[in-house]
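**Student:** here is my input; please provide its structure:
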Amino acid sequence: MTETPDDIVLSLRDVKKTFGPIVAIKQMQLDVRRGRVHTLLGENGAGKSTLMKILAGVQPATEGTILLDGTPFAPKSPQEAAKHGLAIVFQELSLVNTLTVAENILANREPNRFGFISDRKLIERAETLVRELGLPIDVRARVGDLSIAQRQLVEIAKGLSHDAQIVILDEPTSSLSDAEAEILFKIIGRLTEAGKAVIYISHRMEEIMRLSDDITVMRDGAYVATLEKNETSIDALIALMVGRQMNEIYPPRIGEEPGDDVAPVLEVEHLSSGRAFVDVSFSVRPGEILGFFGLVGAGRSDVMKALFGMRWYEGTIRLDGKEVDLKDPSEAIRHGIGFVTENRKEEGLVLAHSLRNNITMAALGGVSSGGFLSRHRERQRAEEESTRLGVRTASIETIAGTLSGGNQQKVVLAKWLMTRPRVLILDEPTRGVDVGAKFEIYRIIRQLAAEGTAIIMVSSELPEVLGMSSRVAIMSRKHLQAIAPRADLTPERVMSFATGQNK
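**Tutor:** Sure, this is the predicted structure:
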């Protein structure tokens, strides 16, 4: 295809962004063409989201030129960017949990007459949009009652509710199942067929190679290269992105798998919780990684919350052969269970607090004496865990909310490792994390298993489940359909169980 100036709808030259002495974007070049998907690739902290915020009018560029259809473009607000035909779906959800899906989708654009909002027209417009997009969500539902994946779909609908010529999607599938991601991929196909330009940000390499027409790589806030999809490969892109070769994304197991003669540390029998999940039974041995897979809504996260005392349950839970009653998280922690939640920003971290506070908050007893907190010991232990997990930060006093997604996830891991858990539950441990940070998190998980920790890993990424697990438990429609050794499973077989086809 011969490129002409008319192909380019958005052009960036020598764009720079600084925050005081900190340089977030050093020098950025980008040409986005109509009817094509242009992927922006880079590790967490590479500057991708900052660049998108500049385009969306959230932050101004410090230097450089941005042209939209050949005209200088410097929006001062998201509303101004939207008026110029640019829509963005941010990685971080911007929804109001107390409002309905319809109210969130059409926020600040509600149909009204004489200043009074028409609820009927609001519902009709939202339903029309959701139906056109093919999204399986009820527009009357309160957002706070939805799962993280369902909220992500609402965020997508909100972004696509604007009539835009450029659509920016920042990690849109980070919490979606494969089935829901397919819905989004069809929407992207319709957008490009209509001549829209799509800027796509993702860490899922297989997804990038499937969707992209053009790929621009960033590293450390700077432009590295732009390639057409058919002239590159996953290995080449990773090398450009991280500045090093990564031959194996899933590190090999350290040591032998625990045999059948090893007693399980956790046993779950006939566990149920109303309509959330029904009759779930499984066990985990020390040193084992038990993967949990299922489509969104299958009940995986609810099972994990019951094991951590976050929701009521019926059935039997045994630790080291003794039955326990996990009424609340403090009881679970006392029995040696740690839980890395899928929603790190709302449930895993206190974003306004320092790394030191976040890392030690679940294990204050270990840094206290006589009921008094030892600041010296707290700081020492927090620094030890931060170094062990490779958290990239200038200081242990850095505010958690300022870190990249990968580093935030490491801080959540560090918090639970401070408790020295016998059982560690990981719910979507690499959601929204770049490939370099993923490798480091996988390495940490492998090391924990080698040290004898029993690990339950919930993931919507099938390659991740198959790449890391000793055995895989597969849920469908609130029931546990199968548990099988990794060696006995193929992606096709796992999906047949997950969709309820194979019973």
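**Student:** okay, CA-based contacts and neighbour counts for the rest of this
**Tutor:** Will do.
**Student:** contacting residues for residue 352?
**Tutor:** 399-401 (Cα atoms under 8 Å, 6 or more residues apart in numbering).
**Student:** by neighbour count, which of those residues wins?
**Tutor:** residue 400 (26 neighbours; other Cα atoms under 10 Å).
**Student:** isn't that one up against residue 351?
**Tutor:** Yes. Counting by Cα atoms under 8 Å, residue 400 touches residue 351, with 5.0 Å between them.
**Student:** quick one: contacts for the nearest residue to residue 363 once chain neighbours are set aside?
**Tutor:** Excluding the flanking residues, the one nearest residue 363 by Cα to Cα, 6 or more residues apart in numbering is residue 419, at 5.4 Å. Residues near residue 419 by Cα under 8 Å, 6+ apart: 333, 336, 338, 362-363.
**Student:** try residue 364
**Tutor:** So residue 364 contacts 373, 378 (Cα under 8 Å, 6+ apart).
**Student:** what's the separation between the residue nearest to the spatial centre of the chain and residue 85?
**Tutor:** Centrality entry for the chain: nearest residue to the mean C-alpha point is residue 431, 2.6 Å, by Cα atoms, centre = their mean. For residue 431, the distance to residue 85 (Cα to Cα, to the nearest Å) stands at 29 Å.
**Student:** what of residue 78?
**Tutor:** Distance from residue 78 to residue 85, by Cα to Cα: 11 Å.
**Student:** higher neighbour count, the two?
**Tutor:** More neighbours surround residue 78 than the other of residue 78 and residue 85, with 19 against 15 (other Cα under 10 Å).
**Student:** nearest spatial neighbour of the more buried one, skipping sequence neighbours?
**Tutor:** residue 57 (4.8 Å).
**Student:** ok, which stretches of the stretch 101-250 of the chain are helices?
**Tutor:** For the stretch 101-250 of the chain, the helices defined by DSSP state H, counting those that start in this stretch occupy 101-105, 119-133, 148-160, 178-193, 205-211, 234-242.
**Student:** how about those in a markdown table, adding mean neighbour count and distance to residue 199?
**Tutor:** Shown next, in a markdown table, are those (neighbours: other Cα atoms under 10 Å; distance: least, Cα to Cα, whole Å):
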| stretch | mean neighbour count | distance to residue 199 |
| --- | --- | --- |
| helix 101-105 | 27 | 21 |
| helix 119-133 | 16 | 18 |
| helix 148-160 | 23 | 13 |
| helix 178-193 | 16 | 10 |
| helix 205-211 | 15 | 11 |
| helix 234-242 | 18 | 17 |
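**Student:** could you also give me the structure for this next sequence, so I can compare it with the first?
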Amino acid sequence: MTVTAPPGSETILSLRSVTKSFGSQRALDSVDLDIRSGEIHAVVGQNGCGKSTLVKLLAGYHSPDPGSVGTVAGASFELGSVTAAKDAGLRFVHQDLGLIDDLSVAENFFIESDRGWVSPITKKDERVRTAQAIEDFGYDIDPRVLVGDLTAAERTAVAIVRALRGEKPPALLILDEPTASLPGPDAQLLFAALRRLTRAGGSVLFISHHLDEVLGLAGTVTVLRDGRRITTTSIDDLSHDRLVELMLGRALTPRAQYEAATATADPDRVPRLSVRDVRGDGLLGVDLDVYPGEVLGIAGLTGSGRENIAGAIAGQTFRWGSVTVDGEPIRPSDPVDSLAHGLAFAPAERRRDALLSTATLRENLTIANLRSVSRRGRLSPRLERKDSEKWMETLDVRPPMQDRVIDQFSGGNQQKVVLGRLLRTEPKVLVLDEPTQGVDIGAKDTIHGLIVDAASEGAAVIICSTDVEELVQVATRVLVFRRGLPGAELTGQDLNVERIEEEQLLAADVPPHNETADVAFQKGITHA
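**Tutor:** Model (predicted):
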């Protein structure tokens, strides 16, 4: 159900001629925007179109260029001011969530008091209120747990609930890619909360690359392209294809589904990747094989083990069991050994776990394989720049500025760089956790093409994803995880969105959770 503004509702946020430049590049160019009370207003566009810059202006992270004007509920609003945003009742959930990993869930909730100074964070009632707020949202998360120990979906839930807390709803809740790491059922919990918020008089600015979410939730949509507002229109006047065309400035030609015939495992072939009895956090003895040229998709709800298996295989997290590449064993919890054996890994949280945020695009791209751009044991700047130019073109990075700090690029371009870094190592095995999380439809198409090309050249690929449509598009086979184990294997005609979603919900066919195994695993960590 889409949410439109009630008749006669007031304008909560009004922006006129909002412009933001970074040097000679204009990230936003004279953008106008109106959001009314009680509506969900979506802002969409490709990565780099200016969406996140707009959010950061509202939040006070960036200051606008002269001539930019904003009002909230008719009163003048100072763009670029953290204090003004807070006083106006604007609340935010940014792409990076703004959580502190080394603090508990409750401490992240109450780190700031209403007076703006750090408040005591060890009170029992704070933990109780935090637990109640999270439970009301539909999650069961211990408020004493460190945020850094949560899954990506749980971290997102904590950030959203924190933004919603308070005696009265926010005047405007601004969400920047809130469902990027949320499986379908978890996303529905969020949508229900947003509808409750609008019924209470709140408003939502919703940014998402999932166009089905936009079409099913928002009442009004604004499209940005290259920093300019292309249109603002009612959702009733849009279709999926029309929205894509407005975003890209052209029609998108659908990529053909990766042909399973090109990667079907011959019985006489040896698996490139073999996983046997892998146990670890949320994993209860996983067995799987992936063959050269195959793209194996892994689906599952939060808590199924889907979010844990990639890190365990790649040596990022503690595990028991064996992982081999071309028959050669990889040492547990040793990502360097994994890479040495030709296994490359892209984590779900690219900014936290994969990028050197203060380094340039070029440095992030080449860091995993400097040998190819070195001569006589010394890095050759000329070769590095030449190689970076080639990869920027292959990855379609925009803008193609290799000396620019990676943190200044959009999420989609950052993800392209992470994938390019892995492909430069010419991996035998590619393990990707949420490879298109938070990227636009154009960047997603580019990334899918790179994955298919890698498989076509003989790599064995694993994609763990909450995006079921992505798995159907790219994978040749899908394992659906339930309670720490593969619960179903789908191929051929069974590999479709409806079947994957059905299998994700069928937990009854899997044995109950093995608490003994979990206790043993924890002892293994303690004595490791």
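**Student:** picking up where we left off before, wait, the residue nearest to the centre of the first structure touches residue 174, no?
**Tutor:** Yes. Contact criterion Cα under 8 Å: residue 431 of the first structure and residue 174 qualify, at 5.5 Å.
**Student:** which one in the second structure is aligned with residue 279 of the first structure?
**Tutor:** Using TM-score structural alignment, the partner of residue 279 of the first structure in the second structure is residue 285.
**Student:** just checking, its match is part of a strand?
**Tutor:** Yes. Counting by DSSP: H, G, I helix; E, B strand; the rest coil, residue 285 of the second structure is located in a strand.
**Student:** mind telling me what residue 140 of the first structure corresponds to in the second structure?
**Tutor:** Checking TM-score structural alignment: residue 140 of the first structure goes with residue 144.
**Student:** where's that match relative to residue 95 of the second structure, distance?
**Tutor:** 24 Å.
**Student:** who has more neighbours out of these two?
**Tutor:** Neighbour count, other Cα under 10 Å: between residue 144 of the second structure and residue 95, residue 95 has more, with 18 against 15.
**Student:** residue in the first structure paired with that one?
**Tutor:** Checking TM-score structural alignment: residue 95 of the second structure goes with residue 91.
**Student:** distance of that match relative to residue 439 of the first structure?
**Tutor:** Taking Cα to Cα, one finds residue 91 of the first structure at 21 Å from residue 439 of the first structure.
**Student:** just to revisit the earlier point, look up how far residue 86 of the first structure lies from the residue nearest to residue 363 of the first structure.
**Tutor:** 46 Å.
**Student:** how about the helices of the stretch 101-250 of the first structure, which one is nearest residue 465 of the first structure?
**Tutor:** helix 178-193 (13.1 Å; Cα to Cα).
**Student:** what span of the second structure is that closest one aligned with?
**Tutor:** Under TM-score structural alignment, the match for helix 178-193 of the first structure is residues 184-199.
**Student:** got the contact list for that stretch?
**Tutor:** Contacts for stretch 184-199 of the second structure (Cα under 8 Å, 6+ apart): 3, 37-40, 137-138, 153, 169, 179, 203-204, 217, 301, 466.
**Student:** show the buried residues in those residues.
**Tutor:** 3, 37-40, 137, 153, 169, 179, 203-204, 217, 301, 466 (16 or more other Cα atoms under 10 Å).
**Student:** tell me the one of these nearest residue 491 of the second structure?
**Tutor:** Checking those one by one against residue 491 of the second structure (Cα to Cα), the nearest turns out to be residue 466, at 17.8 Å.
**Student:** how about the closest one, nearest residue that isn't a chain neighbour?
**Tutor:** Closest to residue 466 of the second structure by Cα to Cα, 6+ apart is residue 183, at 5.0 Å.
**Student:** ditto for residue 33 of the first structure
**Tutor:** Closest to residue 33 of the first structure by Cα to Cα, 6+ apart is residue 8, at 4.3 Å.
**Student:** what does the one you found align to in the second structure?
**Tutor:** Under the alignment (TM-score structural alignment), residue 8 of the first structure maps onto residue 11.
**Student:** residue 288 of the first structure too?
**Tutor:** Using TM-score structural alignment, residue 288 of the first structure sits opposite residue 294 in the second structure.
**Student:** show me what residue 491 of the second structure lines up with in the first structure.
**Tutor:** By TM-score structural alignment, residue 491 of the second structure lines up with residue 485.
**Student:** my read: its match touches residue 471, true?
**Tutor:** Yes. Counting by Cα under 8 Å, residue 485 of the first structure does reach residue 471; the two are 4.2 Å apart.
**Student:** how much space between whichever residue in the second structure pairs up with residue 55 of the first structure and residue 88 of the second structure?
**Tutor:** Under the alignment by TM-score structural alignment, residue 55 of the first structure pairs with residue 58 in the second structure. Residue 58 of the second structure sits 11 Å away from residue 88 of the second structure, going by Cα to Cα.
**Student:** now residue 392 of the second structure
**Tutor:** 41 Å.
**Student:** next: residue 75 of the second structure.
**Tutor:** Distance from residue 75 of the second structure to residue 88 of the second structure, by Cα to Cα: 9 Å.
**Student:** compare the two (neighbour count), which wins?
**Tutor:** residue 88 (20 against 12).
**Student:** burial count for the closest residue to residue 94 of the second structure other than its chain neighbours?
**Tutor:** With Cα to Cα, 6+ apart as the criterion, residue 94 of the second structure has its nearest non-adjacent residue at 5.1 Å, and that residue is residue 176. Around residue 176 of the second structure there are 23 other residues, counting by other Cα under 10 Å.
**Student:** my read: residue 176 of the second structure touches residue 206, true?
**Tutor:** Yes. Assessed by Cα under 8 Å, residue 176 of the second structure is found in contact with residue 206 at 6.6 Å.
**Student:** in contact with residue 104 of the second structure, which residues?
**Tutor:** 143-147.
**Student:** just the buried subset of these, written out for PyMOL, thanks.
**Tutor:** Buried residues within the contacts of residue 104 of the second structure, by 16+ other Cα under 10 Å, are selected in PyMOL with:
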select buried, resi 143+146+147
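**Student:** next, format the contacts of residue 104 of the second structure as TSV and append distance to residue 433 of the second structure.
**Tutor:** Formatted as TSV, the contacts of residue 104 of the second structure follow (distance: Cα to Cα, whole Å):
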residue	distance to residue 433 of the second structure
143	26
144	27
145	23
146	22
147	19
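**Student:** let's see which of the contacts of residue 104 of the second structure end up in strands.
**Tutor:** Of the contacts of residue 104 of the second structure, none are assigned to strands by DSSP state E.
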